[in-house]
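model this:
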Amino acid sequence: MPELTARAALKREQILDAALEAFLENGYVGASMDQVAATASVSKQTVYKQFADKEHLFRALIVAISDRVEDPFAEIGREVAEADDIDDAVRRLADAFVGGIMTESVQQMRRLVIAEAARFPDLGQEYWNRGFGRVLPTLATCLARLAERGLLDLKDPVIAANHLAGLLLWIPSNRVMFFGRMDANTPEDLARFTEAGVEAFLAAYKKR
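Modelled structure (predicted):
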């Protein structure tokens, strides 16, 4: 029985990976269960055994991908919150944030969720809650600690966390969304946008 369970779990992952490819390539409307089955190298019956229909498959995919979103501040947040150099601390936060969000997989999912948000508004909120909704509070806690230590001047850590996120992602992520490809930003572009975002944040929030 455990072997069968493990085999079923593997099939499920194969199907979800194939579904991601199909939905990214053709959108929700254009993707088909036949395409998913072919890409996953399983029968259509196997797909339907795991997922009742295309909507259930799409919903399961978004939830599964959301659960894979890692909090880029989980490891360095506490360490950075105790840093003495505020410029270096914010730059480290920025590098972790951009490195975690400006990946092909995250940007692809962002584009897919946004494209289908009107059709599945609850899934859009679910993706937000499991992604940014989980990451921003961690960042806010870190910024609040830096403020308590007199390095930042801010009234609302959550707003400040959103400001930092916006300053870092507005240009590069929107380029990817509208251009439809990851090479919309060169590594040099990304470094320049990140540094500009850090400088703007420090100009607004650094304790004088």
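
C-alpha from now on. contacts and neighbour counts both.
OK.

and the end-to-end length of stretch 40-57?
End-to-end distance for stretch 40-57: 13 Å, by Cα to Cα, to the nearest Å.

Just the buried residues of that stretch, please?
Of all the residues in stretch 40-57, those buried under the rule 16 or more other Cα atoms under 10 Å are 40, 47, 51, 54, 57.

Mind picking the two most distant members of those residues?
Maximum pairwise distance in the buried residues of stretch 40-57, criterion Cα to Cα, is 14.7 Å, between 40 and 54.

this one next, for a side-by-side:
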Amino acid sequence: MQAILDSAEAIFLRSGYVDASMDEVSLLAGVSKQTVYTHFGDKENLFASVVGRVTADAAARVHYELPDPVSVSALPAYLEDYARRQLDAVLDERVLAVRRLVIAEAVRFPQLAETFWRQGPSRATDEMRTRFARFAGAGLIVTPDPAASAIAFNWMVMGYAINAAMLLGVHAAPDHAERAQIAAEATRIFLAAHRA
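Okay, here's the model as predicted:
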């Protein structure tokens, strides 16, 4: 199954969703077309599986469980680290390529965009909302609406970086030093509004 997903990802990213064929996937994977259909059902499910794998790989680099900060003074370092990991994940060339493909196909295949949304951006803000609710409960931050706070923090971190990378190419994405600056400034602004 790994070979099928690897092959499908390569073909989708090279040819786009519409022009990718199950024949090509089976040929590159070294399996019969029937095997591809048996495992994935159809091209849409295969693409959803590729999107799921790419977003899960990215999410694993960001959303692994870390112990919550135990004091207000530990919160800035925690948030900066989280923001840097988030930037590294979403600016990964593979993730950007899948994001571009999903956006290109969103009008014709809105369900593909919904899959990417659920498994990527929506999951990220849900995870942050859960953390912010815990932090508020522990008295580390003040927020009447953890979901709105999560969205605000997420876009302070991601807005410029993702737009630059998507519109101008991966070479325009912030480098590691710039990512650290973005993370630090987003954290500073966030805590100015939410500090307990």
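
Out of the buried residues of stretch 40-57 of structure 1, which sit inside helices?
Mapping the buried residues of stretch 40-57 of structure 1 onto helices (DSSP state H) picks out 40, 47, 54, 57.

and which of these is nearest residue 173 of structure 1?
Checking those one by one against residue 173 of structure 1 (Cα to Cα), the nearest turns out to be residue 57, at 26.6 Å.

corresponding residue for the closest one in structure 2?
Here residue 57 of structure 1 is matched to residue 46 in structure 2, going by TM-score structural alignment.

and its match, how far is that from residue 158 of structure 2?
Here the criterion is Cα to Cα. By it, residue 46 of structure 2 lies 28 Å from residue 158 of structure 2.

can you check residue 125 of structure 2 too?
Look at residue 125 of structure 2 and residue 158 of structure 2: by Cα to Cα, they are 11 Å apart.

neighbours of the corresponding residue of structure 1 for residue 25 of structure 2, just the number please.
Aligned by TM-score structural alignment, residue 25 of structure 2 pairs with residue 36 of structure 1. By other Cα atoms under 10 Å, 26 other residues sit near residue 36 of structure 1.

Who are the contact partners of residue 12 of structure 2?
Taking Cα atoms under 8 Å, 6 or more residues apart in numbering as the criterion, residue 12 of structure 2 is in contact with 20, 47.

sec struct for it, please.
Under DSSP: H, G, I helix; E, B strand; the rest coil, the three-state class of residue 12 of structure 2 is helix.

Distance of the spatially most central residue of structure 1 relative to residue 165 of structure 1?
Taking Cα atoms, centre = their mean, the centroid of structure 1 lies closest to residue 106, which sits 4.5 Å from it. Taking Cα to Cα as the measure, residue 106 of structure 1 falls 15 Å from residue 165 of structure 1.

likewise residue 26 of structure 1?
Distance of residue 26 of structure 1 to residue 165 of structure 1, given as Cα to Cα: 30 Å.

Mind checking which of the two has more residues around it?
The residue with more neighbours, out of residue 26 of structure 1 and residue 165, is residue 165; 21 against 11, by other Cα under 10 Å.

out of the buried residues of stretch 40-57 of structure 1, which one sits closest to residue 119 of structure 1?
Of these, the one sitting nearest to residue 119 of structure 1 (Cα to Cα) turns out to be residue 54, at 13.1 Å.

Could you report the separation of the closest residue to the closest one other than its chain neighbours from residue 114 of structure 1?
Distances taken as Cα to Cα, 6 or more residues apart in numbering place residue 33 nearest to residue 54 of structure 1, at 6.6 Å, with adjacent residues excluded. Distance of residue 33 of structure 1 to residue 114 of structure 1, computed by Cα to Cα: 22 Å.

higher neighbour count, these two?
residue 33 (21 against 15).

can I assume the more buried one is in contact with residue 47?
Yes - in this structure, residue 33 of structure 1 is within contact of residue 47 by Cα atoms under 8 Å, at 7.4 Å.
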